Structure formats: C-alpha cells, structure tokens
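In: mind folding the following:
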Amino acid sequence: MEKRTGIDSGVELGTTIEVTELHDSVREDFGSPKFQKRLLLELQLAQQNALQNKLHITLNGTALNAQPIGLLASKSLKPVFIEEEFEVNNSVVFVKLYAGIAMPDPAKAGWYVYCNGRLILEADQTNVTGWRESGLESSEKDAGVQYHNDFARFRGYVYFESADTSKLPWNTTKTGVDVDTPIYRKVRGIMISAMTPVLGFLRKLTKEARETDETHFEEHVSRANLTAISELSTQTVFSYPEPPQDDKKPKPTMISFKRDPEEVKRVKEHLGVRTNREVGEKTYEYYMTMEEIQ
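Out: Prediction:
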C-alpha cells in the first residue's frame, strides 16, 4: 500500500493499493476483460456515496463514475422521504429512507441498504427487507407482499449513519444486514409501511394497462422526472392521484369466454386482427350491429 503526497505541500492525495503476488486462478480472473468490467460495476455501485462526495477511485487506471440515485417524481407523483434519529445505547443512529418508482428493471428492483455510505444489501426482494417469500410463514404484523415482476419499478433506499459503527445494523464482516439488531427491526417496519402504497400504485398501473383502455396512471408516470434523492422533499407516504370519478359513466364490464384455438385463429384471419381481445371486441360489435341493439 502506497500513500501519495504532493511534491511541495506534503498534502496527502490518496492511497494506492497494489497486489503483486496472486494465485494463478485469481490472476486469470483479473486478466479477463469481463471480470474487470463486472468488478468495476460492482465497485461503482458499492461506492456511490463516496463517488458522489467527490472521492476519486480508479481500477487499473479506469475511473469509477458517480451515478446519482433517483426516483420518478412530479407535482402529482411524490416518493417517500423519511428522516429519523434513533438512540441506541447512548449513541445516535441517523436514518434516511426513500421509496418510490423508477424505470422497470427486475434486476434492479428492491431495497438497497447502506451503512455509513457502504452498500451492504443490493436490490433485495426477500423477507430481510419486508417482502414475503414463498414457503415462509408470516405473522399478521409481518405480512409483506411477495415480489413479482409487476413491481419491477419499485426502488427503496435506506441509509444508516452513526459515529459509533458498532450500533449500525451490519454483520461482523460488514457485508450484510444483521436482522436481529433492534435498530434494524424498527426501521424494517418503517420500510414495509413505506413500500405498501408504492406496490398498491404499481398494481393499479398494471391492471390499468392489462384490463382497461384508460391511461390515467401511465400518464402520471410518463410526466414524472427522474429526480436525485438528495433533491426530494420530506414525504411520509407515497402520493399519487386517483382517477376522477365520473358517476354518469359506468365502468366497463369485462366479458370472458373460451373457444377452440383453431377456430379463434380462423376468426382472427377473417377479421384481420392479431389478438384475442380484438376478436372479442369485433365479434361483440358485430352482434350489436346485426341485432340492432342500441
């Protein structure tokens, strides 16, 4: 390990870590461009806080880039931002929690947990962060929702900060969450409460796209901008507008029936349509017209 200093001022510029004696298998890994790229991306993600605070990090001469974390937000679509302080055995733990939506990506959906700027849990979709897992029993108070790709837009971020690192909810190797710490149990409950309305919104967004011709929720999502979490205002509950109620206009009714696939295929060709939904709509319209039903 080598510390570099300025030539005249003696001011420390940084630290260089160089490892020269590697096992053959490790040397092969580091010689692989794919491994180097994956390592760069993992370091970039794990050190986002440090990078955003202007720390300069390079890997084999390649600089890591800061990629600000953001959530979709607008005047009508407001992500959760909660700040709390917890006293833990005469020490203070500061917590910042964010929850909302971003671009759909199942690999990135879930909770991200940081302790003193270090990422210790990435895109978690397990019971550790309040999701329900198949095969696990959940108590009434702990009844989360099982992850599904309908929730691919969900993002949650929790930051624990403390001068006393022993009070942070990480394990002994500082590579994961210690779920049994009192501070984490408290915050996990807040995470579930913050996540629930976001998932409710995503259910409505999915249902709207699959079952109706309405675009109310989708329009609000498309008008929202990806906003850095550092720019978000305090918001204890995820907020979004419900569609306006029109008492004069009854809600559409769904009609469903099954037919032989070959018959349906021939009807599609005859009507010049491609989907089963269009077959149903066209045949319904035909019946209404032929029977002169107003």
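In: please make it C-alpha for all contacts and neighbour counts, starting now.
Out: Will do.
In: neighbouring contacts of stretch 122-130?
Out: 107-113, 131-133, 142, 144-145, 147, 155, 179, 188-189, 191-192 (C-alpha atoms under 8 Å, 6 or more residues apart in numbering).
In: one more, please, to line up against the first structure:
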Amino acid sequence: MQQGFEIKINGIPVKQHIYGVRDGQDISPYVHEYTDAETGVNVRIISGVAGTPPEDAGDPAALSKDTESWGWYVVCNDRVVLAGDKSERTIWGDDFPGWHPQYNGFVGLIFFTSDKPGELPWTTTKRQIDETLPVFRRATSFMRDATRKYLDYTNTRKVNLEKAKAVESSAAIKPITDIKVISVAPAPMKLPVFESAPKIRMGTVSYQQPLALLSKVAQSLGNSQMSYKQIGQKTFEYYVENEVGE
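Out: Below is the predicted model of the structure:
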C-alpha cells in the first residue's frame, strides 16, 4: 500500500496502517542489521515503544486495549508470517521473561530477506515461521537484546509516571521504513531513566506508661478509643512540632 497499491471494500478505500516506533530526543528504537554468515540471509531488527505502557498492570480494561498489536513480528521477503507474537515461538518464556500485559506498547520487527527463499525461516506454505531453523535461532539472541531494556523500563517508569508519559508523548511515531541503520554495531534502545527517591531510614519508638495516664492522654487528644500505638504516634508528633520543629 505504501507503493501505491489500493484496497477497497464496497468502494471505500481501506486506510493504511503504518507500523512504527517512537523516536525523539529521549526515546529511540533498537536498530540492527547484519548478514547471517551461514545462509547469507539479510536480517534487520527494529524494536521500541510503539504505544504507551499501561499505568496499572492490574487494570483489565487498560491491559486489554489494542493488545493484539504488541509483541514480535516476523517478516520474510516482505511477507508478515507472524504478527504480534507473545509466545515461545519467538523469545517469550524461552529462558526469557514470558509475555505480561505490563509490556503492552512494545513492538519488535525482524525482517529476513534473501533471493533464496529456501533459506528463510518459514514453512513451505510461507504462512508460518519455522522457529527451529538455525538462521532464526541465531537471530533470537539479538531479539532478546532488543527487548530487555523495554521490559525494565515498564518498571522504572512507575517512579515518575507523569514525567514518563510526557516524555513518551513528545516522541513522535516514526514509520519503520524511515528508520535507517547508522552503524554496523547494534544501536541500543534509548529510554528515559527515572531514579527512585532515596529511602528514609526508620526506627521504632516503644515505651510503657500507666494505663490510667494513657487513658487521660487519649481523652486529651479527643478520642478515648485511641489505640496505644496511636497515642504514641500523636504524642511524638506533638513533641516534634512544638519542641523540635522541621
């Protein structure tokens, strides 16, 4: 369709879906291209942030949206033979984390190209991948590298969710066809880094007082049903406020 081919249903043109990933100042995709030494097959890998990771991994509504779009795509000689894969057929769960809805928003595409179709990792019908072929198994190590950083990011972005969403939305979706290989070595995925706030070391204060006195303090605090723990907390806060200050 990008080359001018048009599809119509009942006379209405079908809108083209452009596959792409976010590319900007703080976010950029993993890109790698190489020639498989054993078969001569050209292999090109692109992965990155295609959508927005879910805010709440426990929200079924958020996790189910557009879920079929995410995952790994395998393309052989410009034919998509596996789309949005989240199974062991690619990398998920094969000595690697299994797919989790928290990873929604991730898209990885691997392109195998050759003038010898028999060398490509697809079946004889050319409608499914043959994941057992060595050319594909060798590529999976790069596919894992192209995925790990995104999986880690879905956890670290929770530290500053609002800033993460702002950075993500500022990076425009770039079509896969516009992404160029700029070096022989893999270009790692670039994602923002959010550092956790330093943890405050805590201690426990514990002391005993006569029950009658504790009852009087609770009444003075306006709640005779306060627990001893609550009394201790309130009196400590009172002392800090009036004697220590900020």
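In: which residues in structure 1 does the longest helix along structure 2 align to?
Out: For structure 2, the helix with the greatest residue count under DSSP state H is helix 134-156. Aligning helix 134-156 of structure 2 against structure 1 (TM-score structural alignment) gives residues 182-204.
In: in that stretch, what's buried?
Out: Judged by neighbour count (16 or more other C-alpha atoms under 10 Å), stretch 182-204 of structure 1 contains these buried residues: 183-185, 187-188, 191-199, 201-202, 204.
In: sec struct for residue 46 of structure 2, please.
Out: In three-state terms, and counting by DSSP: H, G, I helix; E, B strand; the rest coil, residue 46 of structure 2 is strand.
In: just give the closest residue to the corresponding residue of structure 1 for it, not the sequence neighbours.
Out: For residue 46 of structure 2, the aligned residue in structure 1 is residue 98 (criterion: TM-score structural alignment). Distance criterion C-alpha to C-alpha, 6 or more residues apart in numbering; nearest residue to residue 98 of structure 1, sequence neighbours excluded, is residue 81 at 4.6 Å.
In: what about the strands in structure 2?
Out: Listed in chain order, the strands of structure 2 (DSSP state E) span 8-9, 12-13, 20-23, 30-35, 42-49, 71-76, 79-85, 106-113, 172-175.
In: just put the ones you listed in a markdown table and tack on mean neighbour count and distance to residue 162 of structure 2.
Out: Rendered in a markdown table, the data for the strands of structure 2 read as follows (neighbours: other C-alpha atoms under 10 Å; distance: least, C-alpha to C-alpha, whole Å):
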| stretch | mean neighbour count | distance to residue 162 of structure 2 |
| --- | --- | --- |
| strand 8-9 | 8 | 41 |
| strand 12-13 | 9 | 38 |
| strand 20-23 | 24 | 18 |
| strand 30-35 | 20 | 24 |
| strand 42-49 | 24 | 17 |
| strand 71-76 | 23 | 25 |
| strand 79-85 | 17 | 28 |
| strand 106-113 | 24 | 19 |
| strand 172-175 | 17 | 18 |
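In: distance to residue 1 of structure 2 for the ones you listed - can I get that in a markdown table?
Out: Formatted as a markdown table, the entries for these read as follows, by distance: least, C-alpha to C-alpha, whole Å:
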| stretch | distance to residue 1 of structure 2 |
| --- | --- |
| strand 8-9 | 11 |
| strand 12-13 | 11 |
| strand 20-23 | 15 |
| strand 30-35 | 24 |
| strand 42-49 | 21 |
| strand 71-76 | 16 |
| strand 79-85 | 13 |
| strand 106-113 | 18 |
| strand 172-175 | 14 |
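In: ranges for the helices of structure 2?
Out: In chain order, structure 2 shows helices spanning 60-64, 134-156, 161-170, 211-220, 228-239, with DSSP H as the criterion.
In: I'd assumed residue 13 of structure 1 was in a strand, is it?
Out: Yes. The assignment for residue 13 of structure 1, made by three-state DSSP, places it in a strand.
In: and it, how many neighbours?
Out: Under the neighbour criterion other C-alpha atoms under 10 Å, residue 13 of structure 1 is assigned a count of 10.
In: gap between it and residue 66 of structure 1?
Out: With the distance defined as C-alpha to C-alpha, to the nearest Å, residue 13 of structure 1 ends up 19 Å from residue 66 of structure 1.
In: what does residue 120 of structure 1 give?
Out: In this structure, residue 120 of structure 1 lies at 18 Å from residue 66 of structure 1, with C-alpha to C-alpha as the measure.
In: likewise residue 55 of structure 1?
Out: From residue 55 of structure 1 across to residue 66 of structure 1, the span is 9 Å (C-alpha to C-alpha).
In: with residue 43 of structure 1 instead?
Out: Here residue 43 of structure 1 is placed at a distance of 11 Å from residue 66 of structure 1 (C-alpha to C-alpha).
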